[in-house]
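Predicted model and sequence below, questions to follow.
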Amino acid sequence: MFVVSLSYKVPLEQVDDHIEGHISWLKAGYAKGMFLASGRKVPRDGGVILAKGNRKDLEAELTNDPFHQHDLADYTITEFDPVMVADGLEALQG
């Protein structure tokens, strides 16, 4: 499992110019089964994506994000092994 943290490098106005493309890209990641959850950071200086799969495929997918293609955000990928989860989230394990 991966936590992808996006940090915006530009003003929100520039981010918002590409938000529709970013949302379409996120939906495609969900359709592929790679993304599990996503949302904005509070305060809105970036976002977070929970993803599964292998790191190589995730890194390749991130290059398709309009935020990456237009150099709007930096990405930090943290891999972790969810050994304990709340009831109902067992699918996140292994």
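Right, received. Where do you want to start? The shown structure was predicted, so the numbers you read here are calculated from the model rather than taken from an experiment. Numbers count the residues shown, from 1 in each chain.

drop to CA atoms for contacts and neighbour counts, all remaining ones
Fine.

Okay, helices next: where are they in this protein?
In the chain, the helices defined using DSSP state H lie at 12-16, 19-31, 55-62, 66-69.

Output the ones you listed in JSON lines, with distance to residue 48 appended to each entry.
Converted to JSON lines, these look like this (distance: least, C-alpha to C-alpha, whole Å):
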{"stretch": "helix 12-16", "distance to residue 48": "15"}
{"stretch": "helix 19-31", "distance to residue 48": "11"}
{"stretch": "helix 55-62", "distance to residue 48": "12"}
{"stretch": "helix 66-69", "distance to residue 48": "13"}
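
which of those sits most buried?
helix 66-69 (a mean of 18; mean count of other C-alpha atoms under 10 Å).

Determine the set of other helices and strands touching that helix.
Secondary-structure packing of helix 66-69 (3 or more C-alpha pairs under 8 Å, 6 or more residues apart in numbering; DSSP states H and E): helix 19-31.

take a look at this one as well, against the first:
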Amino acid sequence: MFIILLRLTKDNGHMAEHHFPAHKAWLTQGFEEGVFDLAGRLTDVGGAILARNTTRADIEARIAKDPFVVYGVAQPEILEMSPSVASDAMTHLIPEDAR
């Protein structure tokens, strides 16, 4: 599982609104392909995405195609996580071998 932080850049963060429709289409594709589970805004910082069912190499390639990243609106940080404990509502996020 991956947590992707998209931090708005000082130089181009003001362009987020302009590139948002393309960024949203990119997000939609990730959801449709079963890679993204959750995405949202981080107040005054940028955004975050929860991803799974993918490899590190794939997520790096996918993030490189995000219009926010392509146009320098946001700088990505990819954190890899191995979930082992979850609430009842989130147990589907824990791999079978970790339960």
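Received, thanks. As the structure is a computational prediction, the values presented were derived from the model and not from experiment.

hmm, back to that, who wins for proximity to residue 88 of the first structure among the helices of the first structure?
Closest approach to residue 88 of the first structure among those is made by helix 19-31 (18.9 Å; C-alpha to C-alpha).

Can you give me every residue that contacts the nearest residue to residue 2 of the second structure once chain neighbours are set aside?
Distances taken as C-alpha to C-alpha, 6 or more residues apart in numbering put residue 80 closest to residue 2 of the second structure, at 4.6 Å, once the chain neighbours are dropped. By C-alpha atoms under 8 Å, 6 or more residues apart in numbering, the residues touching residue 80 of the second structure are 1, 2, 3.

Filter those down to the ones in strands?
Applying DSSP state E to those, the entries found in strands are 2, 3.

Adding distance to residue 13 of the second structure and neighbour count, write the contacts of residue 80 of the second structure out as TSV.
Supplementary listing: the contacts of residue 80 of the second structure in TSV, determined by distance: C-alpha to C-alpha, whole Å; neighbours: other C-alpha atoms under 10 Å:
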residue	distance to residue 13 of the second structure	neighbour count
1	27	21
2	23	21
3	20	18
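
any idea how far the residue nearest the centre of the first structure is from residue 22 of the first structure?
With distances taken as C-alpha atoms, centre = their mean, residue 49 lies nearest the centre of the first structure, 2.9 Å away. Distance, residue 49 of the first structure to residue 22 of the first structure, using C-alpha to C-alpha, to the nearest Å: 12 Å.

rewinding a little: could you say which one of the helices of the first structure comes nearest to residue 91 of the first structure?
So among the helices of the first structure, helix 19-31 is nearest, using C-alpha to C-alpha, at 14.9 Å.

start and end residues in the second structure for that closest one, please.
Helix 19-31 of the first structure corresponds to residues 20-32 in the second structure, going by TM-score structural alignment.
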